[in-house]
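Undergrad: dropping the sequence and predicted coords here.
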Amino acid sequence: MIKILIVDDSPLIQSLLKEILSQAPDMQVVGCASDPYQAREMIKQLNPDVLTLDVEMPKMDGISFLKNLMRLRPMPVVMISTLTQQGAPITLEALEIGAVDFVAKPTTNVANELHAYTELLQQKVRTAASANIRRRPVAASAPAKPQQEIEFRLSHLVAIGASTGGTEAIREVITRLPKNFPPVVITQHIPPVFSNSFAQRMNSLCAMQVHEAEDGQVIKIGNIYIAPGGEHLLIKRDGGKLVCKLSQTPPVNRHRPAVDVMFDSIVDQGLAKRTCALLLTGMGADGAKGLLNLREAGSVTAAQDQASSVVWGMPKAAIDLGAAQATLALNDCAAWLVNQAKK
């Protein structure tokens, strides 16, 4: 049984979350705390496996509590708050501090939507319960100072896919890439509101220029393009150029954007032999088949290892398929990408 402690100052939200989570046969809500101080004592007494945590609470806000928690007693946390929809920067900060994932508070009583929310919340709690939090960063590290003098192949392309735990894994990789590095395209499973904030945050940390990808945007050296939430990112040829193509076709592997869609577009355009692809931490198997297709078409491929992954789902699926030529610790990914792109 997964033991869950709910931390939220609203009795109504406490009751609703308890009802939703208690429906799962493998979950037990062991308590509800109305503020971080009460939560601190209940954690000591009840030893929960997963915490659900609100952002806005009396006495101490959720972010401050999360910082203390990850410093003193690291444990899996799923952020649940109305602020996750409008307050994308706050949510990204929570992930940076060490929260495994986030979900908005339920805002509807419509039966089918509440059913979907129930499945989503239970899934995120299960994932959090099995997450590897030993290597979660307590705070963002200072941006690396990558070398600028390396010469890279002009036609090279890098493709990266990630899901749960991916925002921070991506940061660890791309902040170590030099300003003149070949173009990078990224699909991270992320809601629409958050992809722009994520791109802006990465742009402030990276030597390269980071964008939320736009339809028709030309792909250039020294630039990183992140798939917008809610839209697939495909890579297309346009004469002698490569461009980003956005699509709202149905979700693939239950995701839009989907990593498989981006990877397969590279194969479809005959770009595999000039592409280096990397699959990072994430739940499920999205990207595994796409990575295999890339490898079989001539790409150089790698997947993150278990020890450094928050959730070793997508990388494991790729490794099991034989899609990854290399299995890498997160700290080694940037250097591997740089070596693959050298002239």
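TA: Happy to help now that I have it. Numbers count the residues shown, from 1 in each chain.
Undergrad: every contact and neighbour count from this point should use C-alpha atoms.
TA: OK.
Undergrad: helices of the chain, residue ranges please.
TA: Taking DSSP state H as the test, the helices found in the chain are 11-22, 36-46, 62-72, 83-86, 88-97, 111-129, 166-174, 192-205, 259-268, 288-296, 314-321, 330-341.
Undergrad: take a look at this one as well, against the first:
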Amino acid sequence: MTAPVRVLVVDDSLTMRGLISAALKSDPEIEVVGTAADPIESRAAIKALNPDVVTLDVEMPNMNGLEFLEKIMRLRPMPVVMVSTLTAAGTDVTLAALEIGAVDAVAKPAVASAEAFHELIAKVKAAARSRVRARGDAPAGAAAPNAYRAAPDHILAIGSSTGGVEALLTVLGGFPADCPATVITQHMPAAFTASFAARLDRVCAPTVSEAVEGAPLKPGHIYLAPGGVAHLEVSPGVQPRCRLVASDPVNGHRPSVDVLFESVARLKRPMTGVILTGMGKDGARGLLAMREAGGHTLGQDETSCVVYGMPKAAFELGAVERQLPLHRLSTAILDLCADPAARSVA
């Protein structure tokens, strides 16, 4: 029998520590080995208990939560799942935590109950299987080529999940202002996608926004599926547009990567699909549809993934033409999407 995942629960609220612990203890594959109220207690508990995963409150007393997370990632890298309040400040701090190296994040429920933390159980289990790097050892994305020009009719679709914040920042950080028209589905709580799109827009050369119904896809623009609300599709036509479909979850997700990829596969135009780090298999079937429709397909390789789940499922299905480490994906994507008259050398 596989040993249970050993978890340390960190939250300044006694009530919240109890609720999170009760939720995790309801799964026989998880053992809560301890709790802590602040970073000082947490530091001692980590040394004494050596947990597999830490759940960490975003807002902590006695030490800035991000400062504490940076210390963990630098001195004792381990899987951390952030538990965030749904405030503007809370979402910004959570996104910063994911950039620093937290594996994933969940939102604190509006109504306090153990049942409301059901999502946390799956994320803790995935975190225990994740690959966590020491702070600062992730390679930066390659710089965008000079005088790059995207093919005006090319559509780029990207899917990601656990570990996707870091992966997308790396990939998109290597894009020039005139990048291919890009649509992205990243599994993320509803409260976080608008903040994440704004963060990407600040640090990337292209224009990044949360997708809205009817938005035309244009080079130099990146559209991020809104979390939890609807699936993002691309509608066919002379001018492809974003379409938000509030249908049931697919593969347990809304938005689903499969839904996005399958809609792009139906466009009958030049296309490239990319599947990045994440747990599960969402996106594998849709990426295969893109490849069978004549599109190019790339996958993040196992070594550079936080969780080699979605890319592995796609690769084993035959949906991935090439697997590449994260820091090489920007260059490969841009080469596939370039105007043939200005194509760079891979």
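TA: Thanks, I have the structure now. For clarity, every value in this text was computed on a predicted model and none was experimentally measured.
Undergrad: how about the helices of the first structure in a markdown table, adding mean neighbour count and distance to residue 186 of the first structure?
TA: Listed next are the helices of the first structure as a markdown table, based on neighbours: other CA atoms under 10 Å; distance: least, CA to CA, whole Å:
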| stretch | mean neighbour count | distance to residue 186 of the first structure |
| --- | --- | --- |
| helix 11-22 | 16 | 33 |
| helix 36-46 | 15 | 36 |
| helix 62-72 | 18 | 27 |
| helix 83-86 | 17 | 22 |
| helix 88-97 | 21 | 17 |
| helix 111-129 | 17 | 22 |
| helix 166-174 | 22 | 9 |
| helix 192-205 | 19 | 10 |
| helix 259-268 | 24 | 8 |
| helix 288-296 | 24 | 13 |
| helix 314-321 | 22 | 15 |
| helix 330-341 | 18 | 14 |
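Undergrad: could you dump the ones you listed to a markdown table with distance to residue 216 of the first structure?
TA: Below are the helices of the first structure laid out as a markdown table (distance: least, CA to CA, whole Å):
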| stretch | distance to residue 216 of the first structure |
| --- | --- |
| helix 11-22 | 42 |
| helix 36-46 | 47 |
| helix 62-72 | 38 |
| helix 83-86 | 27 |
| helix 88-97 | 26 |
| helix 111-129 | 33 |
| helix 166-174 | 23 |
| helix 192-205 | 17 |
| helix 259-268 | 15 |
| helix 288-296 | 23 |
| helix 314-321 | 29 |
| helix 330-341 | 25 |
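Undergrad: among those helices, which comes closest to residue 277 of the first structure?
TA: For residue 277 of the first structure, the closest of those is helix 288-296, at 7.1 Å, according to CA to CA.
Undergrad: contacts for that closest one?
TA: Helix 288-296 of the first structure has contacts (CA atoms under 8 Å, 6 or more residues apart in numbering) with 259-261, 263-264, 266-267, 272, 277, 279, 300-301, 314-315, 317-319, 321-325.
Undergrad: could you check which residue of the second structure pairs with residue 340 of the first structure?
TA: Aligning on TM-score structural alignment places residue 340 of the first structure opposite residue 336 in the second structure.
Undergrad: cool, residue 41 of the first structure as well?
TA: Aligned against the second structure by TM-score structural alignment, residue 41 of the first structure finds its counterpart in residue 44.
Undergrad: measure its match to residue 37 of the second structure for me?
TA: 11 Å (CA to CA, to the nearest Å).
Undergrad: report the contact partners of the match of residue 340 of the first structure.
TA: Counting by CA under 8 Å, 6+ apart, residue 336 of the second structure touches 272, 296.
Undergrad: okay, it and residue 329 of the second structure: tell me how far apart.
TA: Distance of residue 336 of the second structure to residue 329 of the second structure, given as CA to CA: 11 Å.
Undergrad: state the distance from residue 210 of the first structure to residue 259 of the first structure.
TA: The gap separating residue 210 of the first structure from residue 259 of the first structure is 18 Å, by CA to CA.
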